[in-house]
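[1] Let me see the structure of the following:
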Amino acid sequence: MPVMPRGDLENQSANRIARGAFAAFIIYSAGVGLAYCSQLVIARFLAVDAYGVYAYVMAWVTVLAYFSALGFDIALLRFLPAYEAESAWPLFRGVIQYAERRALAVGILIILAGAYIVLVRDISTQLRDTFLVGLFLVPVLALLWIRSSVVRAFGGVLWAVAPNRVVREGIVIGLVSLASVGLGWSLDASRVMMATLAGAVVGLLLATLGMHKLRPHVIDSASPEYDAEVWRRAALPLVIMAAIEALLNRTGVILLGWFGDTNAAGIYSLAFNIAFVVALPLVAINTLFAPTISGLFARNEQVTLQKLITKAATWTLAASSFIGVALFVLAAELFAWFGPGYEAGVPALRILLIAQVIVAAGGSQLHVMMMTGHERSAAVLLVSSTIGNLVASAGLIGAFGLNGAAIGTAATLIIWNLAMALFLWRRLGLMAGVLAFFQVGLARTGWLLARAPPPLRRALGRLRHSFRF
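    All right, here's what the predicted structure looks like:
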């Protein structure tokens, strides 16, 4: 049988990622569009203070849901392809059962502990009721993310992304619109949280259907086996990273709400969510990129891995820059759509947009670290960055309000990505994102050094040395 040249294999791999990422991009775009529509609908039918309560509770719910997932929404993307390649079907089935059962148990504990804390604290009725409803969302989201990851490992991009992104947000829009416009109900934060819970439940049911439909049928006859020690050891840093990354993204909302300014928490939440659209191309690439990284690294295909990292970062930077510029220019008009009181978020949005475009240039650094077995180092960098964000944002909020939260988060995101880029270069010999183009440029300076006059040679040599880590 003829062997396909390496160049053809690289091109086929790159083309497959491009096609899959494009499909994921379309689905994610639809989901994000619906998410913004849902935020617009909620903001239209809720007062600023009620929306702030909703955003504050959702920030806590999201962080707790990632903790409840125990990192298996990421770990399964490593274990399932490996077990499938080895035809280790008992372990394949066992790790899915283990992940779901542990996530459900932790979610129930969070509901019980959270309800006790909320009931004994002296807080407003609206905040208490919204928390009590939101706590039930924790295990539902955790299971939804885990089952979506299982479907991703099965190769079902549509079934993995649509329930969590499109269906969940679409149901929120439908229920809130029906209740407010169709039935004339007066909505508060707790009722909107009920709609959010309903959307997540339906999304979970669809993800479950997709998992059943796309599963390898050979696992039906396999008796599950458990390698719990290995799974726990791998999942521990992943759960830390997942929960801490969620906290990093929502530090501003949580701190503003904790300091009692739920109005500013809601406005900042809108600003951060809008700015996160810039990260949409990177998220789309990561939908299929994560399993590919693990496979290329396991086969020691360093050159192919570097090429794919660079190509992916180039695609994401181009798309993110276009989106970022458009949102930067239209920031004032965009916030005006949400009604009076939200215009205070325009400066924060522009600060966050600049940071997100810079981050997009780095590419899939966190996924590269996790899929190459360096999840513990990634967790250390992420935890350090989150602690720094908490400290910086707390101080800056006191001086600049919600703009201070944006400055603290923007600076933290940039420093965190620079730290990951340094790690990837030193430990794996990989240039993060579009920085690989600088590596090509530095190689060409060697040719210039050999032919340049002595003064220019010394200047080029100093420049080349300054870019080395």
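[2] okay, CA-based contacts and neighbour counts for the rest of this
    Will do.
[3] Leu442 contacts Leu463, doesn't it?
    No. Distance between Leu442 and Leu463: 9.0 Å, which falls outside the contact criterion (Cα atoms under 8 Å).
[4] ok, now which ones touch Leu366?
    When contacts are counted by Cα atoms under 8 Å, 6 or more residues apart in numbering, Leu366 touches Ala378, Met420.
[5] okay, Leu442 and Leu463: which has more neighbours?
    The residue with more neighbours, out of Leu442 and Leu463 and counting by other Cα atoms under 10 Å, is Leu442; that gives 19 against 13.
[6] what's the distance between the closest residue to the more buried one other than its chain neighbours and Gly52?
    Of all residues beyond its chain neighbours, the one nearest Leu442 is Arg464 (6.1 Å), with distances taken as Cα to Cα, 6 or more residues apart in numbering. Shown here: Arg464 relative to Gly52, a distance of 50 Å by Cα to Cα, to the nearest Å.
[7] out of the two, which sits in the busier spot?
    More neighbours sit around Gly52 than around the other of Arg464 and Gly52, counting by other Cα under 10 Å; the figures are 28 against 18.
[8] One more, so I can put them side by side:
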Amino acid sequence: MTLNRLDTLYHMVRTYGAYMAALGVRALEMVGKLGLYMIAARVLGVHESGLFFLCLTWVLLISTLTRAGFEKAVMRHVAAELAIRKGREARRALLLGTFWVTLGGALGTAATILLAQPLAVYVFKEPDLAFPLAISAAAIVPQTLAIFTGHALTGFTRGVLGQLVQNGLWPGLTLAALAAGVHSLDGILYALAAANLAAALLGVVLIWRDRGRLRIDDPNADAAAVEHLPALWRTALPLGVVEVVQITLNSLPVLLLAAFGMPSEVGAFSVANRISMLVWVVIISIGTIAAPKFAAHHRQGEWDELRSLNRKVRLTVAAFGVPVVLAMMVFPASLLALIGPGFEIAATALVIMSVGQLVNCLLSCQDIMLAMTGHGGVLRWLNAAQFVSCCVLCAVLIPPFGMLGAAIATAIFIAQGGIGTTLAVRRLMPRAL
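    Next up, the predicted model:
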């Protein structure tokens, strides 16, 4: 066997080993989230579990708003600068991003506390939601920092650790609190905040251990760069819009259903929606590992390597994700029954949403490709089109059809995202597809 073949074999084993490790972390996340949803639903009942999922949705929405895209901007800048040994520039991006997301998280926390009562009474028409919503504000800054440090670690090519910090740790820790006897809604929300805080602190420690790479400065670095990076905020702005739109897409059907339906419907639909999004466990785990390599290959003009990596990513996602989607289509009621009695009412909704996720699974990770190669503006317009579709579909379908209307809207705009980003990559970077 020649040295070139050995080198190719080594890189294949290393790449797929990283994918498997990432999937292992996501499997930990999946077990933690499913266990958390199941036990929380059984302990709280359909009504209070609906309030819990509303609070969880709100925390995710506000955390995304307060990060404003800086987490993905920092991931791209750190990966691209370290690829050509510009450690000081990577450090500058990391510190600037940390400042802005921390400030944003603090503002989001204050706004949630102040608006909890009017939101509960006038928007969701559920006065019992006010106090839990105010408590959930405690999770906003910790979750914001956990997700930010996770993305930063991915920029350091520590994608597996990054996913552990931003997604893998907090569900398990919150589930452990339930297993230890925390069975009230308020207690679960406090446990959620503490779990995210622990994840954020772990992220800070891991970045600190890797700080030596931020001191490296190659005087010939500019000569190795094919692409010059814009200011951090210019990278963050379109990506921030994308992130806000994406979390809005996931949150809007739940929030509108809460405004027009009963908490029991919200609880059942939220569980079905989260089960359908398990395919994202596969997509994000593999895409996150590939993201810094997308940025590095693009900056160095390595088109053959970029195309090869993109194809491997899509194939791997399809191999692991399609069976998950098929299970949702074939056994929807059984999966929902695992959560608790009464959730089977969302079985048809789960089947509908899994159709959209199937398209998303087969056309995966092209949004990450656009984000990591400087096409955040295009991604922003694609997401704006998704947002318009989501608003129109939800407004038309949810009031008359309730849960099924929310499921149909969700399936359509999810499929739209996969199709749109793939067509954009084909048009803008045919050599990468």
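[9] my guess is Ala50 of structure 1 meets Asp188, correct?
    Yes. Between Ala50 of structure 1 and Asp188 there is a contact at 6.2 Å, judged by Cα under 8 Å.
[10] if I pick the closest residue to Ala331 of structure 1 other than its chain neighbours, what's in contact with it?
    Among residues not flanking Ala331 of structure 1 along the chain, Val346 sits closest, at 5.8 Å (Cα to Cα, 6+ apart). Contact partners of Val346 of structure 1, counting by Cα under 8 Å, 6+ apart, are Ala271, Ala331, Ala332, Phe335.
[11] Closest one of those to Phe45 of structure 1?
    Closest to Phe45 of structure 1 out of those is Phe335 (15.2 Å), distances taken as Cα to Cα.
[12] Mind telling me what element that closest one is part of?
    With elements delineated by DSSP states H and E, Phe335 of structure 1 resides in helix 331-336, which encompasses its position.
[13] repeat for Ala200 of structure 2
    Assessed by DSSP H and E, Ala200 of structure 2 sits inside helix 185-209.
[14] equivalent range in structure 1 for the helix or strand just after that helix?
    Heading C-terminal from helix 185-209 of structure 2, the first helix or strand you meet, by DSSP H and E, is helix 221-224. Across structure 1, nothing matches helix 221-224 of structure 2 (TM-score structural alignment).
[15] outside of helix 221-224 of structure 2, which residues touch it?
    In contact with helix 221-224 of structure 2 (Cα under 8 Å, 6+ apart) are residues Ile84, Arg85, Lys86, Gln300.
[16] would JSON lines of those with neighbour count be doable?
    What follows is the contacts of helix 221-224 of structure 2, written out as JSON lines (neighbours: other Cα atoms under 10 Å):
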{"residue": "Ile84", "neighbour count": "19"}
{"residue": "Arg85", "neighbour count": "22"}
{"residue": "Lys86", "neighbour count": "23"}
{"residue": "Gln300", "neighbour count": "15"}
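[17] Pick out the most distant pair among those residues.
    Put simply, by Cα to Cα the two of the contacts of helix 221-224 of structure 2 set farthest apart are Lys86 and Gln300, 13.5 Å from each other.
[18] Quick check, Gly402 of structure 2 in contact with Phe260.
    Yes. Taking contacts as Cα under 8 Å, Gly402 of structure 2 lies within contact range of Phe260: 7.5 Å.
[19] Neighbour count for these two, which is higher?
    Under the criterion of other Cα under 10 Å, the comparison of Gly402 of structure 2 against Phe260 puts Gly402 first, with 21 against 17.
[20] Name the helix or strand for Pro139 of structure 1, please.
    Going by DSSP H and E, Pro139 of structure 1 is part of helix 137-153.
[21] Of all residues in structure 1, which one is nearest the centre?
    If you average the C-alpha coordinates of structure 1 and look for the closest C-alpha using Cα atoms, centre = their mean, you land on Val283, 6.8 Å from that point.
[22] Quick check: the gap between it and Leu366 of structure 1.
    11 Å.
[23] tell me the contacts of Arg128 of structure 1?
    Listed by Cα under 8 Å, 6+ apart, the contact set of Arg128 of structure 1 reads Val118, Leu119.
[24] Where does it fall, secondary structure wise?
    Under the assignment here (DSSP H and E), Arg128 of structure 1 is part of helix 125-135.
[25] So for that helix, what gets flagged as buried?
    For helix 125-135 of structure 1, the buried set under the neighbour-count rule, 16 or more other Cα atoms under 10 Å, comprises Leu127, Arg128, Asp129, Thr130, Phe131, Leu132, Val133, Gly134, Leu135.
[26] Many thanks, we can stop here.
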